[in-house]
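S.K.: My questions concern the predicted model and sequence given below.
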Amino acid sequence: MPQEAPLNALDSAAFDRAVGAALRVLGTDPRGRVVIDGRSGSGKTTLARRIAELGGARLVSLDEFYEGWAGLAGATRTSARLVEAHARGSVGHYRRWDWERGEFADRDTAVDPAVPLVIEGCGALSPRAAEHASTTIWIDGDPDVRKRLALTRDGDAFAPYWDMWADQEDEHIRANDPAALAQLSFSAT
């Protein structure tokens, strides 16, 4: 009988530490901005969902605006722009990517600066985003575990793009060094 894949690669103690730390920040900054970055399959989305749920925050995932499988760098710029606008108290905007049609939506999606923001995804954390974030989190882990979890989660849709995506992650890490920008770092097992 196959085992169900874990919700994320972080062990429960690390997951609880990350949630607690982010909630403490949001508790002192009700318009706070939590930026979560890390490699695919590391547990970013599960962590971000939990923080947003408990912290009453708006969750924005870079999956919403990657321009397809080659769109990590563009999403990094959009993430920084959204975090910066939120910090200024301005409404941020982005266009959703329609993965089935292969194009951006016709209308913008707004991000209300009066509500705490949790933004997550590979490429979310750059120097510009970190400058305006209330707290920053980096998650990495064993490549084989991450790949197994990501492909279990996304199946055949992601498998052909795994290497191409990993190359973009490597480029993002070289260009932005998100682990060094992170106030909290976790390694998934």
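M.R.: Received, thanks. Numbers count the residues shown, from 1 in each chain.
S.K.: contacts and neighbour counts: CA atoms only from here.
M.R.: OK.
S.K.: give me the number of residues near the spatially closest residue to residue 165 that is not a sequence neighbour?
M.R.: In space, and not counting its chain neighbours, residue 165 is closest to residue 69: 6.8 Å by CA to CA, 6 or more residues apart in numbering. Residues lying near residue 69 (other CA atoms under 10 Å) number 15.
S.K.: before we move on, what about residue 126?
M.R.: There are 25 residues near residue 126, going by other CA under 10 Å.
S.K.: same question, the one 10 residues further on
M.R.: Other residues within reach of residue 136 by the criterion other CA under 10 Å amount to 27.
S.K.: shouldn't it be in contact with residue 179?
M.R.: No. Assessed by CA atoms under 8 Å, residue 136 is found out of contact with residue 179, at 9.4 Å.
S.K.: residue contacts, the residue nearest to residue 165?
M.R.: Listed by CA atoms under 8 Å, 6 or more residues apart in numbering, the contact partners of residue 69 are 161, 164, 165.
S.K.: Presented hereafter is structure B, for comparison with structure A:
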Amino acid sequence: MSSRDEAQIAAFDRNPDPAFQSYRSSAELVVRMARSAAAAPVVLIDGPSGSGKSTFADAVLAAWPDHSAELVRMDDVYPGWAGLDAASHSLVTELLEPLRSRGTGRWQRWDWAEAAPAEWHVVVAGHPLIVEGCGCLTRASAPLADVRVWLSADDAVRKERALTRDAGGFDAHWDVWQQQWARLVDRERSDRLADLAVETTDRLQPRVPRRSGGAAAAAR
């Protein structure tokens, strides 16, 4: 676990905001689903920008016994602002498929400051893996995961969240990113691949899983 993830867990545990506690209850449900599905499950958390994926992933990581899950953030993988499809593809071909077939996968960090690819990170099977970020849930990745979560929020609310979070860094790229996102979701129907859908506009409340069988059935 990275020092950033440890800091996020500590901050999450100390936050008294009731909204964060609603994240906690939903995250605990995801952990129960995942642990009932596999000994070393893979969890994918997707949804549009500003829907709360990063915070929800922090909550899932904090809820995991001994904080033993590994977290990969798609924000670290996208090769620039036009790289949604490329990152979604490499997640499958470089990380999830090799992890399932050979027990070892990898992902390459994108250095946003240098606008260039950086070091590779190796992921070894045998412990839980959480992947969060736009584009992680596709028709290719869904069969390689044990639990698939879709977050959503009102468009105006999530845009305000995303632009506020990035303190102006996202403003000039919002439209380009949304166009990529719309094409990907239209092609993949990612929301229909989820086991659990969570609405985050006001607070996180899990809806009834929309898939039959698998981890969703085990959690009923």
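M.R.: Okay, I see it. The model shown is predicted, which means the values in this text are computed figures rather than measured ones.
S.K.: Show me just the buried residues among the contacts of residue 69 of the first structure.
M.R.: With burial judged by 16 or more other CA atoms under 10 Å, the buried subset of these is residue 165.
S.K.: out of the contacts of residue 69 of the first structure, which are inside helices?
M.R.: 164, 165 (DSSP state H).
S.K.: which residues are contacting the longest strand that the first structure contains?
M.R.: Taking DSSP state E as the criterion, the first structure has its longest strand at strand 103-111. Strand 103-111 of the first structure is contacted by residues 58, 65, 67, 82, 86, 91-98 when judged by CA under 8 Å, 6+ apart.
S.K.: any chance you could map the strands in the first structure?
M.R.: Along the first structure, counting by DSSP E, strands occupy 33-38, 58-61, 92-98, 103-111, 117-120, 135-141, 184-188.
S.K.: residues in the second structure aligned with stretch 31-46 of the first structure?
M.R.: Under TM-score structural alignment, the counterpart of stretch 31-46 of the first structure in the second structure spans residues 40-55.
S.K.: Tell me who's in contact with the residue nearest the centre of the first structure.
M.R.: Nearest to the mean C-alpha position of the first structure, counting by CA atoms, centre = their mean, stands residue 120 at 1.8 Å. Residue 120 of the first structure makes contact with 35, 36, 37, 44, 45, 48, 59, 60, 61, 62, according to CA under 8 Å, 6+ apart.
S.K.: For residue 64 of the first structure, which non-adjacent residue is closest in space?
M.R.: Using CA to CA, 6+ apart, the closest residue to residue 64 of the first structure is residue 96 (5.2 Å).
S.K.: Tell me how far that neighbour lies from residue 136 of the first structure.
M.R.: 24 Å (CA to CA, to the nearest Å).
S.K.: Which residue in the second structure aligns with the residue nearest to the centre of the first structure?
M.R.: Using TM-score structural alignment as the criterion, residue 120 of the first structure maps onto residue 132 of the second structure.
S.K.: mind checking how far residue 70 of the second structure is from residue 60 of the second structure?
M.R.: Distance from residue 70 of the second structure to residue 60 of the second structure, by CA to CA: 11 Å.
S.K.: ok, the two, which is more surrounded?
M.R.: The neighbour comparison of residue 70 of the second structure against residue 60 (other CA under 10 Å) goes to residue 60, with 27 against 17.
S.K.: excluding its backbone neighbours, what's nearest the more buried one?
M.R.: residue 27 (4.6 Å).
S.K.: Wait, the one you found touches residue 55, no?
M.R.: No. Counting by CA under 8 Å, residue 27 of the second structure stays clear of residue 55, with 10.1 Å between them.
S.K.: what touches both of the two?
M.R.: Contacts common to residue 27 of the second structure and residue 55, judged by CA under 8 Å, 6+ apart, are absent.
S.K.: which one of those two has more residues nearby?
M.R.: Neighbours around residue 27 of the second structure and residue 55, counted as other CA under 10 Å, are more numerous at residue 27. The numbers are 23 against 16.
S.K.: In the first structure, what residue corresponds to the more buried one?
M.R.: So, by TM-score structural alignment, residue 27 of the second structure is matched to residue 19.
S.K.: hmm, back to that, of the strands of the first structure, which is nearest residue 169 of the first structure?
M.R.: strand 33-38 (8.5 Å; CA to CA).
S.K.: Mind listing residues that contact the closest one?
M.R.: 22, 26, 44, 48, 83, 86-87, 116-125, 129-130, 132-140, 178.
S.K.: Taking strand 135-141 as reference, get the angle to it.
M.R.: 10 degrees (axes from the mean of the first three to the mean of the last three CA atoms, to 10 degrees).
S.K.: mean shift of strand 33-38 of the first structure relative to the second structure?
M.R.: Once fitted to the second structure, strand 33-38 of the first structure is off its aligned match by 0.4 Å on average (mean CA distance after the TM-score superposition for the first structure).
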